[in-house]
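Q: Just the structure for this:
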Amino acid sequence: MTDTRSARPLLGAALPLEGLRMHRGWILERQRDLELQDFYAPDVLNGDWRPLAEQAKALLDGHRGRLGLHGPFLGFRLDSEDPEIRAIVARRLDQALDICAELGATQMVVHSPYTTWAHNNLDNHRHAREQLVGRVHQTMRAAVARAEGMGCTLVIENIEDKDPHARVALAASFGSPAVRVSLDTGHAHYAHGSTGAPPVDYYVHAAGNALQHVHLQDADGFADRHWHPGEGTVRWEAVFAAIAALESDPRLILEVREPAGLRKGAAHLERLGLAE
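A: I've put the predicted structure just below:
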């Protein structure tokens, strides 16, 4: 979301409700984009999540930025070979879309199925790439159709992805405006440093205007640190230059392990002249 008072992009945040309470004034003051992270766990999805949703709605009163949700991911991949597991995953996605509908969320993050092992082995087995995509379609077909009707976009976030183009092609294979691409900068930097993947800005270039969501976190290229920007070795100037060339206006979402210090990373990016 671009702020009308500045050519620099406006930062948003991924927060649980506790973190939203801490930073609500900062979020509302500039109507920043927000991603809620309270609704992905199985016990929440299987339980009575409505009281939690009511708390969220109260905290969101007055919020006019774009709202998203982190979707479910614990304990599964979108490309499970087991049809019974795929059915469970499809139900989890549907449960999460119930919450999106309740809160008016227009975006939901889901995790890429591509692993480091897959990168080295998909071409070692005949039709393995097509079969992986087919299994993801079987898992997500109903969720994509529902998301289309709701005006909600499912954005596929890189996790272990070594090839930044594979996830982009997977999203495009649905032929739907309800499936697009997410980038996690720390995940990409881990893959770059530990598995020989390209640097983070290459992931932006690979996605192009399919990129509609970015998790901003810093890392050291070894692990998934979720440090504040400025604490690791991500080359932020290159990342933001690549983002600036896009027309898709991706949500730029700070996702850090220590929500209390969220504005530390925001201040670092502001000092660099990259965002506000």
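Q: CA only for contacts and neighbour counts going forward, please
A: Will do.
Q: Show me where the stretch 151-276 of the chain has its helices.
A: Remark: helices assigned in the stretch 151-276 of the chain by DSSP state H, counting those that start in this stretch are 164-173, 185-195, 200-207, 236-244, 262-271.
Q: Out of the ones you listed, indicate the one that is most buried.
A: Most buried of the helices of the stretch 151-276 of the chain by mean neighbour count (mean count of other C-alpha atoms under 10 Å) is helix 185-195; its value is a mean of 24.
Q: on that earlier part again, pipe the helices of the stretch 151-276 of the chain into TSV and attach distance to residue 157 per row.
A: Below are those laid out as TSV (distance: least, C-alpha to C-alpha, whole Å):
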stretch	distance to residue 157
helix 164-173	8
helix 185-195	9
helix 200-207	11
helix 236-244	16
helix 262-271	21
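Q: For residue 108, find the nearest of the ones you listed.
A: Residue 108 sits nearest to helix 164-173 of all these, at 13.6 Å, using C-alpha to C-alpha.
Q: packing partners for the closest one?
A: strand 179-184, helix 200-207 (3 or more C-alpha pairs under 8 Å, 6 or more residues apart in numbering; DSSP states H and E).
Q: Would you mind getting the angle between the longest one and strand 179-184?
A: Think helix 200-207. Put simply, helix 200-207 runs at 180 degrees to strand 179-184, going by axes from the mean of the first three to the mean of the last three C-alpha atoms, to 10 degrees.
Q: and the angle for helix 200-207 with helix 185-195?
A: 110 degrees.
Q: need the strands for the chain, in chain order.
A: With DSSP state E as the criterion, the chain has strands at 12-15, 34-36, 67-70, 107-111, 153-157, 179-184, 211-216, 251-254.
Q: possible to save the ones you listed as CSV with mean neighbour count and distance to residue 131?
A: Formatted as CSV, the strands of the chain follow (neighbours: other C-alpha atoms under 10 Å; distance: least, C-alpha to C-alpha, whole Å):
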stretch, mean neighbour count, distance to residue 131
strand 12-15, 26, 33
strand 34-36, 24, 32
strand 67-70, 24, 26
strand 107-111, 24, 18
strand 153-157, 26, 18
strand 179-184, 27, 19
strand 211-216, 25, 24
strand 251-254, 26, 31
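Q: Let's see this one next, to set against the first:
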Amino acid sequence: MIGISCGKLEDLPALRDFAEVHSLGLELQEFAQPEILDGEWRELLHRYRQALAGFSGPISLHGPFVDLFSGSVDPRIAAVAMDRYRQSLEIAAELGAWLVNFHLNYNPLVDESSYRPRWLERQVGFWAALALEAQEMGIRIALENMWEPDPFLQVEVIQKVNHFYVGACLDIGHAYLYSRVPLQAWINVLEPVLIYAHLHNTTGVQDRHLPLTHGAIPMEPVLSRLVRCLNRPMLILEMPSLAEIQESFPVLQRILQRVSWPQ
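A: Have a look, this model is predicted:
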């Protein structure tokens, strides 16, 4: 499956048209914003449902991530994250989405030997609990890398949760920007649990979500490896505008033509 990101409702009509012409899915991102979730989100949800009426492609949702720490040592902070993520699942269910994407938000700047193993332990308990609720709704959870320095954090959390409804999302821009582990190694490590991927390029200095044709990432080898993953993860062109998506789509198309990619 291939999809494109949609940041705002006002952009949806043109993005929907492009998605329908090319048989793509849509990742909706506006419900990740805290001002939306604390505002008139039900009215916005109603407007999205109207705008998506009759759309037959797969729909996914980007969950909230700003200042949310599912692995927090403070249980009250973790509870806030859990409330937000449950809200996302509710919205996803109303939209008929098959997946919600959440960030792990590991902090690599914490210089304490006990941080990583204790963070992992708390993450496993957190996501195992949410997986049961996601299963009841029929919605899968994809855990995305943000500042994680290596892919083993994601793999360990997901394998210990050991639930079909929890898998990995690889954001290739984040992995390139915040990690010294090569992207090919990220894909190799994540492949057994990889169900979703965000595609965009980067300058190598800022998380800019550039089109695939611009930036520091050598896209040809990375995408060629990614499209051959055994689980056939859903690939999302995650860029801020239709123009950048239109510029990037032929790059992905050329690589997909070389493999037997399901429509």
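Q: TM-score for the pair, please.
A: Between these two chains, after superposing, the TM-score reads 0.90 (TM-score structural alignment, normalised by the length of the second structure); 256 aligned residues with a C-alpha RMSD of 1.9 Å.
Q: Distance to residue 120 of the first structure added to the strands of the first structure, as JSON lines?
A: Formatted as JSON lines, those follow (distance: least, C-alpha to C-alpha, whole Å):
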{"stretch": "strand 12-15", "distance to residue 120 of the first structure": "32"}
{"stretch": "strand 34-36", "distance to residue 120 of the first structure": "33"}
{"stretch": "strand 67-70", "distance to residue 120 of the first structure": "29"}
{"stretch": "strand 107-111", "distance to residue 120 of the first structure": "19"}
{"stretch": "strand 153-157", "distance to residue 120 of the first structure": "20"}
{"stretch": "strand 179-184", "distance to residue 120 of the first structure": "21"}
{"stretch": "strand 211-216", "distance to residue 120 of the first structure": "25"}
{"stretch": "strand 251-254", "distance to residue 120 of the first structure": "31"}
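Q: Quick one: map residue 138 of the second structure onto the first structure.
A: With TM-score structural alignment defining the correspondence, residue 138 of the second structure maps onto residue 151 in the first structure.
Q: shouldn't that match be in contact with residue 106?
A: Yes. Residue 151 of the first structure lies in contact with residue 106 (C-alpha atoms under 8 Å); the separation is 6.2 Å.
Q: In the second structure, point out the residues matching stretch 42-61 of the first structure.
A: Aligned using TM-score structural alignment, stretch 42-61 of the first structure spans residues 34-53 in the second structure.
Q: Return the distance of that stretch from the chain's centre.
A: In terms of C-alpha atoms, centre = their mean, to the nearest Å, the centre of stretch 34-53 of the second structure is found 20 Å from the chain centre.
Q: what about that stretch, start to end distance?
A: One end of stretch 34-53 of the second structure to the other measures 26 Å (C-alpha to C-alpha, to the nearest Å).
Q: So what touches it?
A: For stretch 34-53 of the second structure, contacts defined as C-alpha atoms under 8 Å, 6 or more residues apart in numbering pick out 9, 12, 13, 30, 31, 64, 66, 91, 94, 95.
Q: Identify the residues contacting the counterpart of residue 103 of the second structure in the first structure.
A: Alignment note: residue 103 of the second structure maps to residue 111 in the first structure; criterion TM-score structural alignment. Residue 111 of the first structure makes contact with 73, 77, 78, 156, 157, 158, 159, according to C-alpha under 8 Å, 6+ apart.
Q: same question, residue 110 of the first structure
A: Residues near residue 110 of the first structure by C-alpha under 8 Å, 6+ apart: 70, 71, 72, 73, 154, 155, 156, 157.
Q: got a markdown table for these, with distance to residue 256 of the first structure too?
A: Formatted as a markdown table, the contacts of residue 110 of the first structure follow (distance: C-alpha to C-alpha, whole Å):
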| residue | distance to residue 256 of the first structure |
| --- | --- |
| 70 | 14 |
| 71 | 17 |
| 72 | 18 |
| 73 | 18 |
| 154 | 21 |
| 155 | 19 |
| 156 | 19 |
| 157 | 16 |
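Q: Closest one of those to residue 168 of the first structure?
A: Distance to residue 168 of the first structure, by C-alpha to C-alpha, is smallest for residue 156 among the contacts of residue 110 of the first structure, at 8.4 Å.
Q: just checking, that closest one touches residue 172?
A: No. Here residue 156 of the first structure does not reach residue 172: they are 10.8 Å apart, not a contact under C-alpha under 8 Å.
Q: Need the overlap of contacts for those two.
A: Common contact partners of residue 156 of the first structure and residue 172 (C-alpha under 8 Å, 6+ apart): 179, 180.
Q: how about the helices in the stretch 1-150 of the second structure?
A: Under the criterion DSSP H, counting those that start in this stretch, helices of the stretch 1-150 of the second structure are mapped to 12-22, 34-37, 41-52, 75-95, 115-137.
Q: after superposition, how close is the third one to the first structure?
A: Following the fit onto the first structure, the mean deviation recorded for helix 41-52 of the second structure is 1.8 Å by mean C-alpha distance after the TM-score superposition for the first structure.
Q: Give me the buried positions along that helix.
A: The neighbour-count check on helix 41-52 of the second structure (16 or more other C-alpha atoms under 10 Å) flags 44, 45, 48, 52 as buried.
Q: Now do that helix against helix 12-22, angle only.
A: Interaxial angle, helix 41-52 of the second structure versus helix 12-22 (the same axes, to 10 degrees): 40 degrees.
Q: Need the residue closest to the centroid of the second structure.
A: residue 101 (4.2 Å; C-alpha atoms, centre = their mean).
Q: quick one: that one and residue 169 touch, right?
A: Yes. Counting by C-alpha under 8 Å, residue 101 of the second structure does reach residue 169; the two are 7.4 Å apart.
Q: Common neighbours of these two, please.
A: With C-alpha under 8 Å, 6+ apart as the test, residue 101 of the second structure and residue 169 both reach 142, 143, 144.
Q: quick one: residue 146 of the second structure and residue 154 of the second structure, what's the gap?
A: Relative to residue 154 of the second structure, and taking C-alpha to C-alpha, residue 146 of the second structure is found at 11 Å.
Q: Same check on residue 6 of the second structure?
A: Residue 6 of the second structure is 25 Å from residue 154 of the second structure, by C-alpha to C-alpha.
Q: ok so, going back, of the contacts of residue 111 of the first structure, which stay in contact in the second structure?
A: Among the contacts of residue 111 of the first structure, the contacts conserved in the second structure (both residues aligned by TM-score structural alignment, their matches' C-alpha atoms under 8 Å) are 73, 156, 157, 158, 159.
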